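J.: Compute the structure for the input listed below.
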Amino acid sequence: MNRRLYGTLPDGRPVHEYTLDNGRGLTLRAIEYGGIITELNVPDAKGQGANVILGFATLDDYVARNDPYFGALVGRYANRIANGRFTLDGEPYLLAQNDGPNSLHGGPRGFSRRLWTVDAANDTELRLSLVSEDGDEHFPGRLEVKVRYALTAEQAFVIDYEARADAPTPINLTHHNYFNLRGSGSALDHELTLACSRFLTTGPGLIPNGIAAVPGTPFDFRGPQRIGARICEGDAQLLAAHGYDHCFILDAADAQRPMPCATLRDPASGRTMDVLTTEPAVQFYSGNFLDGSLRGSGGQAYRQGDGVCLETQHYPDSPNHPEYPSTVLRPGETYKSTTVHRFRTT
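T.: Reported below is the predicted structural model:
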């Protein structure tokens, strides 16, 4: 296991970077700040490795970022909660609002901006933990979170989440990697398959307002589709989101066993990533708000579509939708979730 000093936070706390290596060309680098994965190197069809996620060059860049959430752990509630408000057991709550009137990814000081504790690390595994105190970003209850990053001999990157709370609270954890399996250029030429026949439509502020079937729409990824092929169509949902930024509902979900969720393939490099998850949905985001103002670790300017996110999670705004699968964690219960990213070449 390789550990090095990555940088120092403005308050003087040191941040270290840990390197995991499965011995077969799959390597991962992650830092304690935000649990951010700074690099994920994957071999192509010729055995040549490349970093397949977007990221910055320094800790200062991550701290000062304009919230693209590159490579970060996201919580206490991933995605959006409308107007930053919800009612739980008859008690109203007003959260920190950081996306217009809405709460996004846990608020302005969500888990992506916290210094996580490293509990254990070796060549192929990193265990992180975080305590979110009662009232953190106005969420109720003290929440203890554990996350495990692991690389397997089968060329998989696994994320395990676990959490417990001392009072009822909504929780929705995810990871916010931006993938580009070519390692550079645009990811809009990647082919995407989603095991999803339905998606959540959205209204103002990208808050869900209904469920729609994908057949006959640009949201039909049940078979491989080039991401950029239909992104410029005049579909009202695409226009409102400036591309894809929608929650897709898995056709087959199992909270106990990771189920097929998505396949992302880059024809040029031959790299293919299969995603399996215990979550009921995946937020597909096509990097719509990358506008060239942010520069990556290699100095390149990131533009729309240079990376795409496949954020496995529960539905956005679930605390305000009793018809959605519940995201409430109660005392005595344990929140558990697993997402597997399995790499292969074709």
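
J.: contacts, neighbours, all on C-alpha from now
T.: Will do.

J.: Quick check: buried residues in the strand or helix carrying residue 158?
T.: Assigned by DSSP states H and E, residue 158 falls within strand 156-165. By neighbour count, with 16 or more other CA atoms under 10 Å as the criterion, the buried positions of strand 156-165 are 156-165.

J.: Nearest to residue 136 among those residues?
T.: Lowest distance from residue 136 to the buried residues of strand 156-165 (CA to CA) belongs to residue 165, with 12.6 Å.

J.: tell me the contacts of residue 219?
T.: Counting by CA atoms under 8 Å, 6 or more residues apart in numbering, residue 219 touches residue 199.

J.: cool, residue 280 as well?
T.: For residue 280, the set of contacting residues under the criterion of CA under 8 Å, 6+ apart consists of 249-250, 252-255, 312-315.

J.: how far away is it from residue 158?
T.: Spatial separation of residue 280 from residue 158 under the definition CA to CA, to the nearest Å is 17 Å.

J.: Spatially, what comes nearest to residue 333 if we skip its sequence neighbours?
T.: If you skip the residues right next to it in sequence, residue 333 has residue 164 as its closest partner in space, 6.6 Å away by CA to CA, 6 or more residues apart in numbering.

J.: That neighbour contacts residue 331, doesn't it?
T.: Yes. In this structure, residue 164 is within contact of residue 331 by CA atoms under 8 Å, at 7.0 Å.

J.: C-terminal to the strand holding residue 158, what's the next element?
T.: Once strand 156-165 ends, the next helix or strand along the chain (criterion: DSSP H and E) is strand 169-170.

J.: Please name the residues that touch residue 188.
T.: Neighbouring residues of residue 188 by CA under 8 Å, 6+ apart: 226-228, 286, 305-306.

J.: Check whether residue 327 really touches residue 173, as I assumed.
T.: No. With contacts defined as CA under 8 Å, residue 327 does not count as touching residue 173, sitting 10.0 Å away.

J.: here's the other one to compare against:
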Amino acid sequence: MPAVSAGASATDVRVDGDVFELSRNGGAHHAHGGHNGFGRRNWQAVEAGPAQATVSLHSPDGEEGYPGAVTMRCTVSLADGWLWIELTAQSDRPTPFNPLHHGYFNLDGTGTIAGHRLTIPASTRLEWAEDNCPTGRFVPVEGALDFRHPRTSDPAVGYDISYMLDEKPGDAPRFAGLVESTSGDLAMEVWTTEPGLHFYDGFKLDVPVPGHGGVAYKPRHGLCLEPTRFSDAPNQPAFPDTILRPGAPYRQRTGFRFVPGDGQGYRIGALGSASTPTPSRFAGHLSPARRGKGKALPQRERVSSLGSSPPSSGGEVVGEADRSGGRPTHRQSPRGGRG
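T.: Okay, here's the model as predicted:
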């Protein structure tokens, strides 16, 4: 998840030849957009309806050291088994900007995600240096970091990994990941317009207040699949661009599709004009051992996310437009989502 680094000091970022020093909120590093990143702010409600809500946030010029005034919106909507999250923004000056949605999911509705099976169609991942900043290279996935075929995560690893999706991004969302519940009776697809997907298994999770139903959320009680671009992008020429410019609004669209087991196996849907997506080639990634096991419970009982939630048939879902986009100690993670 995006961060910015290099320059004369550990928190300098260069934009079109100008150098800006961002705030330091993690030792020598700038993480998650600074001390008051977007994930720590109260957003303004713009509109709300039975199946859709929009909130907005304004970040003034110079906040946390970032150039330009940015206005951002997040729209969450429900339709035909999909949870859609659309992030849009505009700026009056070129500025690093890389927001993401940081929702936690538990398809079992209780316990940890130890039995969840994960598929990520990515052959490479971002490489990290010892200082927890990107080296600028993408390396082949291997071993416990390879999710090209469904598998459970290794609790000994502590996943906080950015993957480069194999399919190139475009204006229309494309398949980015799949999670299956422990029993195999519920799956969640992820579709996005972004080039990368960050997987965090919640290994540091320790929420100080009770969650849904009074449950205490502890390590690996939920996982995150976060469509994004990449950390330190302004200083890494090979990374997808993360500079938001006047007259070129930002737009990210991500969909989470909840699919109950039906005895026929999960079929990854292809987006189109039809209300029911058609099967796609990604169905071959699914494990026959997980197909059709058990009876799907109502999604309100089956899908759990950690935090406040809009009412929906998909259970609790919480969004965080985190300008930093990522890891806790990134050298510079733009404006809690900028970057």
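
J.: From the contacts of residue 188 of structure 1, pick the one nearest residue 99 of structure 1.
T.: Distances from those to residue 99 of structure 1 were compared by CA to CA; the smallest belongs to residue 286, at 18.2 Å.

J.: my guess is the closest one meets residue 238, correct?
T.: No. With the criterion set as CA under 8 Å, residue 286 of structure 1 and residue 238 do not qualify as a contacting pair; they are 10.6 Å apart.

J.: Have a look at these two and say which one is more surrounded.
T.: residue 286 (27 against 19; other CA atoms under 10 Å).

J.: Of residue 327 and residue 173 of structure 1, which one has the most company?
T.: Neighbours were tallied for residue 327 of structure 1 and for residue 173 using other CA under 10 Å; the higher tally belongs to residue 173 (28 against 20).

J.: which SS state does the aligned partner of the more buried one in structure 2 fall under?
T.: Using TM-score structural alignment, the equivalent of residue 173 of structure 1 in structure 2 is residue 99. Under the three-state scheme (DSSP: H, G, I helix; E, B strand; the rest coil), residue 99 of structure 2 adopts coil.

J.: Give the equivalent position in structure 1 for residue 166 of structure 2.
T.: Under the alignment (TM-score structural alignment), residue 166 of structure 2 pairs with residue 251 of structure 1.

J.: That match - how many residues pack around it?
T.: Other residues near residue 251 of structure 1 number 15, with proximity taken as other CA under 10 Å.

J.: Kindly report the same for residue 189 of structure 1.
T.: Burial of residue 189 of structure 1, expressed as a neighbour count using other CA under 10 Å, amounts to 20.

J.: so it, which of the three states?
T.: coil.

J.: what does residue 15 of structure 2 align to in structure 1?
T.: Checking TM-score structural alignment: residue 15 of structure 2 goes with residue 88.

J.: Sorry, slip of the keys, the one I care about is residue 88 of structure 2.
T.: In structure 1, the residue paired with residue 88 of structure 2 according to TM-score structural alignment is residue 162.

J.: Tell me who's in contact with its match.
T.: When contacts are counted by CA under 8 Å, 6+ apart, residue 162 of structure 1 touches 145-147, 334-337.

J.: How much space separates the spatially closest residue to it that is not a sequence neighbour from residue 239 of structure 1?
T.: Spatial nearest neighbour of residue 162 of structure 1, chain neighbours left out: residue 336 (4.6 Å); criterion: CA to CA, 6+ apart. In this view, residue 336 of structure 1 and residue 239 of structure 1 are 35 Å apart by CA to CA.

J.: Neighbour count: these two, which is higher?
T.: More neighbours surround residue 336 than the other of residue 336 of structure 1 and residue 239, with 18 against 13 (other CA under 10 Å).

J.: so where in structure 2 does the helix or strand that contains that one end up aligned?
T.: Take DSSP H and E as the rule and residue 336 of structure 1 turns out to sit in strand 335-345. Taken onto structure 2 by TM-score structural alignment, strand 335-345 of structure 1 occupies residues 250-260 there.

J.: what about that stretch, how far off from structure 1?
T.: Comparing stretch 250-260 of structure 2 with its match in structure 1 after superposition yields a mean distance of 0.6 Å (mean CA distance after the TM-score superposition for structure 1).

J.: What distance do you get for the residue lying closest to residue 256 of structure 1 once chain neighbours are set aside to residue 288 of structure 1?
T.: Leaving aside its chain neighbours, residue 256 of structure 1 sits nearest to residue 278 (6.3 Å; criterion: CA to CA, 6+ apart). Distance from residue 278 of structure 1 to residue 288 of structure 1, counting by CA to CA: 27 Å.
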